[in-house]
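[1] Need the 3D shape of this:
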Amino acid sequence: MSSLDDIPAGLVSGVEASSLAVKIIVAVFLGTALYNAVELIVLILITFSQYRGLYFWSLLVSSLVGVIPTTIGAVLHFFLIGPLWLALTLSHVGFYAMVPVQSLVLYSRLHLVFHNEKCLRYILYLIIIDAIILLPLITTTFLGSAYIRTPQWNKAYHVTERFQVTGFCLQELLISSLYIWEAVKLLQLSPERRSHRKNIMYQLVAINLVIILMDVGLLVPEYLGFYYLQVSLKSLVYSIKLKLEFAVLRRLVTITGLHAQDVVHSDPPEAPEFINPDYATFDFTHAAPTNKSSSGMYGESARYNRGGNAFSISSLAPKLTL
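    Purely as a prediction, here's the structure:
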């Protein structure tokens, strides 16, 4: 465990002075993260029927502009390939797109189970404010510790890095916890009628708990002072969390389809008030038809209005065969 006055381990010298086991662990973490990101981009492009919507773009940006540059920059950085400024630039640009945008991914799918407009707006404000406060702060101390290298700058970077990791962890914890809370409420809807829906909701809760545990796990190497391990593990964890989003999305599609069947075959009052009617009746398992228009809920014009801004449901839901 390094002192707060020391340069973070690996920030300048990489992992060349570390043991072979450490080098292998870092290489495995970064290699797996890069593979996950490339695979995820391919899945995104072939899965979504329409390339638009906050969910699609936040997922794509976090993978393409976030995980990949962060991973490549970390490889150049920790294994001393090329100039230090290039490695740090790639890593830092990727960090900007990977970590804060991950919160947007969580926020964008929160709409499917949570419809308190005021609360959703506050969550979005929280994501924006955290990014405005934390990103410039960590950038300044990061560059100061990497190039000035005085005890004051090193200590400032250690403190702000821990503050940043903890802040984003708590932010994602809040969004995931709110999602789990609302998912449990949905699980309690007519529990005796749809056992398949109950199983899916249990899976959704389990996946979100895994995401929370991975966020908490990132705090351990950070507070132990293992900079290189924390950075490489962060790339791996965020790539896994993004891939888990596809598991979440597929189950959201399924649970929405099951709920749509309930709406058709049961009395309308059974639909909970926290489920938007458009979500409850739209067929998420197929892309919107393009050869005809409809004023109903299943046509290409199916949209819902949130805060005065029309939003295409099919832009969020991919074309999936379940």
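[2] alpha carbons only for contacts and neighbour counts from here, please
    Will do.
[3] Stretch 127-142: which residues count as buried?
    Residues of stretch 127-142 classed as buried: Ile127, Asp130, Ala131, Leu134, Leu135, Leu137, Ile138, Thr141, Phe142 (neighbour count, 16 or more other CA atoms under 10 Å).
[4] Would you reformat those as CSV and include distance to Leu174?
    Converted to CSV, the buried residues of stretch 127-142 look like this (distance: CA to CA, whole Å):
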residue, distance to Leu174
Ile127, 11
Asp130, 13
Ala131, 16
Leu134, 17
Leu135, 19
Leu137, 22
Ile138, 22
Thr141, 27
Phe142, 27
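[5] okay, those in CSV with secondary structure next?
    Output for the buried residues of stretch 127-142, formatted as CSV (DSSP: H, G, I helix; E, B strand; the rest coil):
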residue, secondary structure
Ile127, helix
Asp130, helix
Ala131, helix
Leu134, helix
Leu135, helix
Leu137, helix
Ile138, helix
Thr141, helix
Phe142, helix
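[6] For the comparison step, fold the sequence that follows:
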Amino acid sequence: MAGETGPIIHTTSLPVAMLLAGFFAIAVYNSLEIYIAIYRTFRRRRGLYFWSALCANTGIPILSLSCLLRFFDVAPAGPMGIVIDIGWWMMVTGQCLMLYSRLHLVIGDPGKLRWVLGMIIAAFLFIEVPVGALFIVNSFYDNSNVKTPITAVFDGMEKMQLVILSLVESLLSGLYVYEWSGMRKDIEIIKGRKVRTLYHELNSSANLLTNIVAIQFANLFQVQTTYKPVVYSIKLKVETYVLSNLANLVSSSASCERGLEFPIDMPLDTTASDPWQHQRTPSEGSTARMAKSGGVIDARGLSLSSTLSGKSALQMPKKSLSV
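    A predicted model of the protein is given here:
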């Protein structure tokens, strides 16, 4: 099996070799763009979201370069098999963890979040690690491009791995779409068209892995191995953009709900129900001026008078409700 046990430079045609080199160039270029976007987007470079995105993006050039060196016999197949596995684990598991790190924006149930994290860890331990071990053994055992029993087992396990990982990532993306479809009507009242646009973006990011599975079942190992970093780099660019939009939209909507306007039935003299009271405590001078004016709220709404005790917002003129 070309590529599964060793180099392919002596068995592949020039057009296929040029295609593989083109995939490598696209993946590395996308990865460089993502590095720039990550360091421009993240103000605080810490947390699971930042490190998982950085890990997933670092896995892309590692996997691409090691595949290129292995396939064209620039480096020995065995050690390159280890590097390929490391790059694959970083790229795939990193993207899964990146999706998980922002799942709390649409799911408030900690039990569901723990279940999703357990699924990601189980996929890594029971699917990715065994298949990676088979690939390393296959690389050291025989590099004669002859199908051996180990190669046959690896070939079946590799197809199963791609199907399961595609299902896991589709489930993660599907959770975003499902949960967002349930809450978008409320947020759409505030944000309008942005909510509908984000819903379509979430749908588009969930359908990028099916073509990799199709290429794998066509027994084109060398093509799908170099094509995977391209697809995952595009997927990572889309997900980084969509998740950033989701975080901004949810946080701004939450700010509007807690915002600077008093509910019409909120007593204006209740300190506990006024979250902005500590930011606009009146000075002594302003308090004296308010007392002289009969306890009317300042035109900018920056202070409250104690003479309004017991009056509701419905009893106040509209100008006094703006903050």
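[7] and which of the buried residues of stretch 127-142 of the first structure is nearest to Gly94 of the first structure?
    Distance to Gly94 of the first structure across these (CA to CA) is lowest for Leu135, with 12.1 Å.
[8] Surely the closest one is in contact with Ala97?
    No. Using CA atoms under 8 Å, Leu135 of the first structure is not in contact with Ala97, being 10.8 Å away.
[9] So which residues of the second structure form helices?
    14-41, 48-71, 77-101, 110-123, 129-141, 149-191, 193-205, 210-217, 221-257, 284-292 (DSSP state H).
[10] These: which one's closest to Ala2 of the second structure?
    That would be helix 221-257 among those, by CA to CA, at 6.9 Å.
[11] Pull out the buried positions in the closest one.
    Neighbour-count burial for helix 221-257 of the second structure [16+ other CA under 10 Å]: 221-240, 242-243, 245-246, 249-250, 252-253.
[12] by contact count, what packs against it?
    helix 14-41, helix 48-71, helix 77-101, helix 149-191, helix 193-205, helix 210-217 (3 or more CA pairs under 8 Å, 6 or more residues apart in numbering; DSSP states H and E).
[13] Taking helix 14-41 as reference, get the angle to it.
    Direction vectors for helix 221-257 of the second structure and helix 14-41, defined by axes from the mean of the first three to the mean of the last three CA atoms, to 10 degrees, enclose an angle of 20 degrees.
[14] Spatially, which residue comes closest to whichever residue in the first structure pairs up with Leu208 of the second structure, not counting chain neighbours?
    With TM-score structural alignment defining the correspondence, Leu208 of the second structure maps onto Met214 in the first structure. Nearest residue to Met214 of the first structure, sequence neighbours excluded (CA to CA, 6 or more residues apart in numbering): Val237, at 6.5 Å.
[15] so what corresponds to the one you found in the second structure?
    Per TM-score structural alignment, Val237 of the first structure is aligned with Val231.
[16] Quick one, which of the helices of the second structure gets closest to Pro275 of the second structure.
    Pro275 of the second structure sits nearest to helix 221-257 of all these, at 11.9 Å, using CA to CA.
[17] got the angle for that closest one vs helix 48-71?
    If you take the same axes, to 10 degrees, helix 221-257 of the second structure sits at 170 degrees to helix 48-71.
[18] picking that back up, just tell me which of the helices and strands packed on helix 221-257 of the second structure ends up closest to Gly108 of the second structure.
    Gly108 of the second structure lies closest, by CA to CA, to one member of these: helix 149-191, at 10.0 Å.
[19] What is the closest one packed up against?
    Counting by 3+ CA pairs under 8 Å, 6+ apart, helix 149-191 of the second structure packs on helix 77-101, helix 110-123, helix 129-141, helix 193-205, helix 210-217, helix 221-257.
[20] okay, these in a markdown table with distance to Ser166 of the second structure next?
    Formatted as a markdown table, those follow (distance: least, CA to CA, whole Å):
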| stretch | distance to Ser166 of the second structure |
| --- | --- |
| helix 77-101 | 10 |
| helix 110-123 | 11 |
| helix 129-141 | 15 |
| helix 193-205 | 12 |
| helix 210-217 | 7 |
| helix 221-257 | 12 |
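[21] gap between the most centrally placed residue in the second structure and Val168 of the second structure?
    Nearest to the geometric centre of the second structure sits Leu99, at 3.7 Å (CA atoms, centre = their mean). According to CA to CA, to the nearest Å, Leu99 of the second structure and Val168 of the second structure sit 11 Å apart.
[22] How about Ser233 of the second structure?
    Distance of Ser233 of the second structure to Val168 of the second structure, given as CA to CA: 18 Å.
[23] Equivalent analysis for Lys112 of the second structure, please.
    Per CA to CA, Lys112 of the second structure is found 14 Å from Val168 of the second structure.
[24] try Leu175 of the second structure
    According to CA to CA, Leu175 of the second structure stands 11 Å off from Val168 of the second structure.
[25] How about residues contacting stretch 69-88 of the first structure?
    With contact meaning CA atoms under 8 Å, 6 or more residues apart in numbering, stretch 69-88 of the first structure is reached by 10-16, 27, 30-31, 33-34, 89-95, 228, 231-232, 235.
[26] picking up where we left off before, identify the residue of the first structure aligned to the residue nearest to the centre of the second structure.
    Leu99 of the second structure maps onto Leu106 in the first structure when the alignment is built from TM-score structural alignment.
[27] For its match, list the residues it contacts.
    Leu106 of the first structure neighbours (CA under 8 Å, 6+ apart): Glu172, Ile175, Ser176.
[28] Tell me how many other residues surround the last one.
    A count of nearby residues for Ser176 of the first structure, using other CA atoms under 10 Å, gives 22.
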